[in-house]
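Asks: Turn this into a structure:
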Amino acid sequence: MIRRLLHHSTPKARRLLIAELAFIVATAVLQGVVFLMLVPLLQALFTGDTAAARTWLLALAATAAACAAAHWTASQIGMRASTAVLDSLLTRLGDRLVELPIAWYATDRSGQTTQLATHGAMFAASAPYAVLRLILAGFITPGTVLAGMYLFDWRLALAMTATVPVMWLVFRWLRRGMERDDAEHAAAVAETSNRVIEFARAQPALRTAADGSIADRLVEDALQRQHRAYRGLLVTGGAGIATFTGVVQLALTVVIVLGAYLAVGGSLEPATFIALLVLGVRFTEPIANSGALGGGVAIANTALGQLDELLALEPLPEPARPREPQDWSIAFEDVTFGYGADPVLRDLSFTAPSGRMTAIVGPSGSGKTTVTKLVARFYDPERGTVRIGGVPVPELGTAAVEAAVAPVFQDVYLFDDTILNNVWIGNPALSRDEVIAAATRARVDEIADRLPDGWDARVGEGGSNLSGGERQRVSIARALLKDAPIVLLDEATSALDIGNEIAIGDAIDAAREGRTMIVVAHRLQTIMTADQILMLDGEGGIRESGTHAELLAADGAYARYWRERVDATGWQLTPTR
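Replies: Next comes the predicted model:
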């Protein structure tokens, strides 16, 4: 555990942690010396040697004072070390979460990261003083006592030494068992947290579902798994601690029996036997108490192990010297990609000209959104190359791609803040007036006008106070404010009212000026006015490509798709009489 903490700590935290451990060890050694001084002190008292007793008592008091000073210093440094180590762990965690590719977040990690950032990191940072200090005292102090016992009676000291390997093996077995069960419990807690968060977020949908929905079952299954893992942890811990305590008490029994035998036989002075018996009790008591603390080390190791796993994840490769794009065109060259299963895209090739709008249409599941995610470098393709401005995306680097690309996806997330601030994050360097001007181009002013607090109205967690279309307008405003040369838009308008659909259409027209746009298009107006249309075939490739007029003239798959869409928009409900 200490090695892991030192590895994850900053130089300042590492120095504090080492100093803390040094004073903890010094305290434990001095405490052992104090106990050893009891032997000559008791011998002097039993024999009536007042002068010797006074000398040993003064020496014992001086050593106890030194021990108290070391303990106080360790506690002061320990508080500072815990804070510095916690800051180091959270910084490492935060840096890694920023470095990981967006693909890592495709699975909900909120429960795992929350558990690690709160309980796990806090416990690991405080473990050196709260747990390890007591464990070190539980072994170093008895070790000092044991070494000193050889000065008084080698036979009792040897008997006690013989029990040490047994106690150490049982302690390691206890710690490993609790570490294994705590890892399982931590995974169960993270899964439960994910399911509960999912359950809370999905309440609007669940309120319309019948009892016993899949969400109910998932939460219940996760809770049951957590309960089983916790019971297993309690059983392992209880049985292990009881076994360890029994072994420690057996060691004390061996010392008592052997000492009594030697004292009765006359080879050990009664005064020495009584004094050594006191040492024997002080030898075993801290060790017995440290057994219960082995689980604390296991819990800290679990948290540090999770952080190690997170740090071991490979981010997307970054160039040593990023290249510059020639323009803002986008090209796919024989790109194949899937989400860990069958490929969604197979040998896909196309070019989206710089400063033009390319609309992508096709059946559900054909890979339309996947194309935009590859451009934004949420993933790298399994085979083939994605280029921006003639340069492969990995050679540009993630930072350059993020700066050049403004994505607007269907699943828009807004922070629980004001409308204005949710747009402002697109470019924090601009003034309030500039932000409002960009938001007005995306028709967000209409949303602000209908709310009592205007631009300063809070949108709620995730944007819950706004409709889906209004959230997408805010997201488009962010893209306009960012003023990125490439805009990726997953235009989902099938569930929007006519007002929001028109507003989003106007926002798209505003974002189109001078930018390279790739739009997963659903609106007929967007499709028809695109400079280029790519129709995916549902098997990972392109069935047809061209302008709207060219594809209609070809009278192929796109023409049929277009007629179906036009017919669908013309549906009317016939009134009943």
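Asks: going forward, measure contacts and count neighbours with C-alpha atoms only.
Replies: Fine.
Asks: show me where the stretch 351-500 of the chain has strands.
Replies: Per DSSP state E, counting those that start in this stretch, the stretch 351-500 of the chain carries strands over the ranges 357-361, 383-388, 391-392, 405-408, 486-490.
Asks: what's the angle from the longest one to strand 486-490?
Replies: It refers to strand 383-388. When axes from the mean of the first three to the mean of the last three Cα atoms, to 10 degrees is applied, the directions of strand 383-388 and strand 486-490 differ by 120 degrees.
Asks: The residue nearest to the spatial centre of the chain and A559, how far apart?
Replies: Taking Cα atoms, centre = their mean, the centroid of the chain lies closest to T113, which sits 2.7 Å from it. Distance of T113 to A559, computed by Cα to Cα, to the nearest Å: 48 Å.
Asks: Check the offset of stretch 443-450 from the chain's centre.
Replies: Distance of stretch 443-450 from its chain centroid, counting by Cα atoms, centre = their mean, to the nearest Å, is 37 Å.
Asks: and the strands of the stretch 351-500 of the chain as JSON lines, adding distance to R175 and mean neighbour count?
Replies: JSON lines is the format used below for the strands of the stretch 351-500 of the chain (distance: least, Cα to Cα, whole Å; neighbours: other Cα atoms under 10 Å):
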{"stretch": "strand 357-361", "distance to R175": "57", "mean neighbour count": "26"}
{"stretch": "strand 383-388", "distance to R175": "46", "mean neighbour count": "21"}
{"stretch": "strand 391-392", "distance to R175": "50", "mean neighbour count": "20"}
{"stretch": "strand 405-408", "distance to R175": "48", "mean neighbour count": "23"}
{"stretch": "strand 486-490", "distance to R175": "51", "mean neighbour count": "26"}
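Asks: could these be laid out in a markdown table, adding distance to V255?
Replies: Formatted as a markdown table, the strands of the stretch 351-500 of the chain follow (distance: least, Cα to Cα, whole Å):
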| stretch | distance to V255 |
| --- | --- |
| strand 357-361 | 83 |
| strand 383-388 | 71 |
| strand 391-392 | 74 |
| strand 405-408 | 74 |
| strand 486-490 | 77 |
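Asks: run this one through as well so I can compare:
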Amino acid sequence: MIRRLLHYSSPRARRLLITELVFIVATAVLQGVAFLMLVPLLRALFLADMAAVEPWLLALAAVGAVYTAAYWFAGQIGMKASTALLDSLLTRLGDRLVELPVAWFGPDRSGMVTGIAIQGAMFVSTTPYSILRLILTGFITPGTVLVGMYAFDWRLAVAMTVMVPVMALVYRWLRAGIARGDAAHSAAVADASNRVIEFARAQPALRTAGDGSIADRLVDEALHRQHRAYKGMLITGGAGIASFTGVVQLSLTVILVLGAYLAVGGSVDPATLIALLVLGVRFNEPIVGAGDLGGGISLARTTLDQLDGLAALKALPEPARPATPRDWGVEFRNVSFGYGGAPVLRNLSFTAPSRRMTAIVGPSGSGKTTITRLIARFYDPEAGTVSIGGVPVPELGTAVVEAAVSPVFQDVYLFDDTILNNVWIGNPELGREEVIAAAARARVDEIAERLPGGWDARVGEGGSKLSGGERQRVSIARALLKDAPIVLLDEATAALDIGNEIAIGAAVDAVRAERTLVVVAHRLQTIMTADQIIMLDGAGGIRESGTHTELLAAGGAYAHYWHERVGAAGWQLAPPA
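Replies: Predicted structure coming up:
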């Protein structure tokens, strides 16, 4: 445990933690020495040897004074060490999350990450002083007593020594059982947190579904699993602690029986026996307390195990020296990818020329969004190569790709901040007026004019105060502000009315001559103005590619798709008779 804490500590936290541990060990040893001094002191008192009482009282007072000072320093350093350790844990967590591929993050991860950041890290940071200190004291102090016991009566000391491995085995069993129960409970808590977050975010849809919806059932089942896991953890922990306490009390019984036998046989005088029995009690009491706290160490280990799991996740490979692309064209060469399951893309090959607009069309589930995610390097392909400017994406590195690509996906998340700041994060280095000008190109100025506070109006968590189309406009404004050479639009205008779609289309047209645009779209106006259209076949490959005019003239699958869309767009309700 100590080694793992040091592993996750910053240099400052490591120094403080080691210093704290030194003082904890010192106080534990001093406490054991003080208990040992009770033997000659009590023996002198029982024998009424007052000449021997005074020096032992003075020695005990001196040890007590040193113990008090060491205990105070341990407490002061412990508070600083806990703060530094908490900062280290959160920093390591944040640094690791930044390193992980974007694709790792999903709704099912929020509960676990939230649990580590809010509860787990805080508990671990306080563990050295609130739990580990007491456990170390609970074993070091009895260890000191046991060593000193040999100086007074080796037979009682041997009896105590024999019980040590038995107590150690039961303690390990106790700790392992609590660890298993806490791991199951942590998983259940994470699942319940995910379901509650999902339930809160999906309220508009759930309220239309009414009572008894599937979301209600999923939340209820997750909370019941959490309750069962917590109950199981309590039962396992309670049984383990009771067993450990019983074994420790058994060791005290052995000492009492052996002491009584020795006293009856005359091997030990009553005064010495009483003092040694007091020492035996002081040997057992800290161990019982340590056993009660063993579960706390197991709880802390669960959080450290989760951090170890994050550290073990394989990040995308990064080059030692990022290459430089010759231009901003995108090429897929024999790319296959399937999210770890059945392939979504199979041997896909195409080129999206630099400073041209490429539209990706095809049936639902054909891999359109997957293509944009591979370009943005949320994933690396399982086979084949995705290149930008003639350089494979892994040789460019994630930082270069992130700077070069500006994605706008269907799922838009806005921070609970102002409209202006939600656009500003697209390029924090620009001034306020430049941000407003870029946002106006995406018609975000109309949103600002409508809300009290204008550009400084808050949008609510996730953009809850805005409509879906308005959130989409803010997201598009971010992409325009970023001014990246490659822009990915995944159904970016799907939530807009026709007026705003035209406005966004005009903004995109204004920048498309200078950027590589890859657009996933179903809207006819977007498709027909593309420089190149890639039509996927639904089986992971390309059915047709070319310009709108060429594909219509070919009379193939795209022409059929186009005429269906045009026909659907022209449907009208018959007027009443």
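Asks: and the residue nearest to the centre of the first structure, what helix or strand is that in?
Replies: In this assignment (DSSP states H and E), T113 of the first structure forms part of helix 110-115.
Asks: buried sites along that helix?
Replies: In terms of neighbour count (16 or more other Cα atoms under 10 Å), helix 110-115 of the first structure has its buried residues at S110, G111, Q112, T113, Q115.
Asks: Pull up the aligned stretch in the second structure for it.
Replies: Helix 110-115 of the first structure corresponds to residues 110-115 in the second structure, going by TM-score structural alignment.
Asks: quick one: contacts of the matching stretch?
Replies: When contacts are defined by Cα atoms under 8 Å, 6 or more residues apart in numbering, stretch 110-115 of the second structure is touched by residues A187, V189, A190, D191, A192, S193, N194.
Asks: what do you get for stretch 348-362 of the second structure?
Replies: Contacting residues not belonging to stretch 348-362 of the second structure are listed as 327-336, 368, 512-522, 526-527, 530-538, 540-542 [Cα under 8 Å, 6+ apart].
Asks: same check, this time on stretch 316-328 of the second structure
Replies: Contacts to stretch 316-328 of the second structure, defined as Cα under 8 Å, 6+ apart, come from residues 100-101, 353-355, 379-380, 388-391, 394-398, 400, 485-486, 515-516.
Asks: same thing but at 6 Å, please
Replies: Here stretch 316-328 of the second structure makes contact (Cα atoms under 6 Å, 6 or more residues apart in numbering) with S354, I388, G389, V391, E395, L396, G397.
Asks: closest to D269 of the second structure among the residues you listed?
Replies: Set against D269 of the second structure, the nearest of the contacts of stretch 316-328 of the second structure by Cα to Cα is G397 (79.6 Å).
Asks: Assign the closest residue in space to that closest one that isn't next to it in sequence to helix, strand or coil.
Replies: Ranked by Cα to Cα, 6 or more residues apart in numbering and with sequence neighbours excluded, the top spatial neighbour of G397 of the second structure is E318, at 5.1 Å. Using DSSP: H, G, I helix; E, B strand; the rest coil as the criterion, the local structure at E318 of the second structure reads coil.
Asks: cool, T526 of the second structure as well?
Replies: Per three-state DSSP, the local secondary structure of T526 of the second structure is helix.
Asks: try G341 of the second structure
Replies: Under three-state DSSP, G341 of the second structure comes out as coil.
Asks: Next, work out how far apart the corresponding residue of the first structure for it and E382 of the first structure are.
Replies: Mapped onto the first structure by TM-score structural alignment, G341 of the second structure lines up with A341. Going from A341 of the first structure to E382 of the first structure by Cα to Cα gives 11 Å.
Asks: cool, and A298 of the first structure?
Replies: Separation of A298 of the first structure from E382 of the first structure (Cα to Cα) stands at 39 Å.
Asks: So for the two, which sits in the more crowded spot?
Replies: Taking neighbours as other Cα atoms under 10 Å, A298 of the first structure and E382 compare with A298 leading, 23 against 15.
Asks: wait, isn't the more buried one in contact with E179?
Replies: Yes. A298 of the first structure lies in contact with E179 (Cα atoms under 6 Å); the separation is 4.2 Å.
Asks: elements contacting the lengthiest helix in the first structure?
Replies: Assignment by DSSP state H gives helix 214-265 as the longest helix of the first structure. For helix 214-265 of the first structure, the contact count by 3 or more Cα pairs under 6 Å, 6 or more residues apart in numbering; DSSP states H and E identifies helix 154-201, helix 270-312 as packing neighbours.
Asks: who wins for proximity to F23 of the first structure among the ones you listed?
Replies: That would be helix 270-312 among these, by Cα to Cα, at 18.0 Å.
Asks: Quick check: that closest one compared with the second structure, mean distance?
Replies: After superposition onto the second structure, helix 270-312 of the first structure sits on average 0.6 Å from its aligned residues (mean Cα distance after the TM-score superposition for the first structure).
Asks: so what does that helix touch, helix or strand wise?
Replies: Counting by 3+ Cα pairs under 6 Å, 6+ apart, helix 270-312 of the first structure packs on helix 133-149, helix 154-201, helix 214-265.
Asks: what angle separates it from helix 133-149?
Replies: Using the same axes, to 10 degrees: helix 270-312 of the first structure against helix 133-149 is 140 degrees.
Asks: what range in the second structure matches helix 270-312 of the first structure?
Replies: Going by TM-score structural alignment, helix 270-312 of the first structure sits over residues 270-312 in the second structure.
Asks: how distant is the matching stretch from the center of its chain?
Replies: 29 Å.
Asks: for stretch 527-541 of the second structure, which positions count as buried?
Replies: By 16+ other Cα under 10 Å, the buried positions in stretch 527-541 of the second structure come out as I527, A530, D531, Q532, I533, I534, M535, L536, D537, G538, G540, G541.
Asks: Relative to M1 of the second structure, which of the contacts of stretch 316-328 of the second structure is nearest.
Replies: Nearest to M1 of the second structure, judged by Cα to Cα, of the contacts of stretch 316-328 of the second structure is G397 at 35.9 Å.
Asks: Contacts only, for that closest one.
Replies: Contacts of G397 of the second structure (Cα under 6 Å, 6+ apart): E318, P319, P322.
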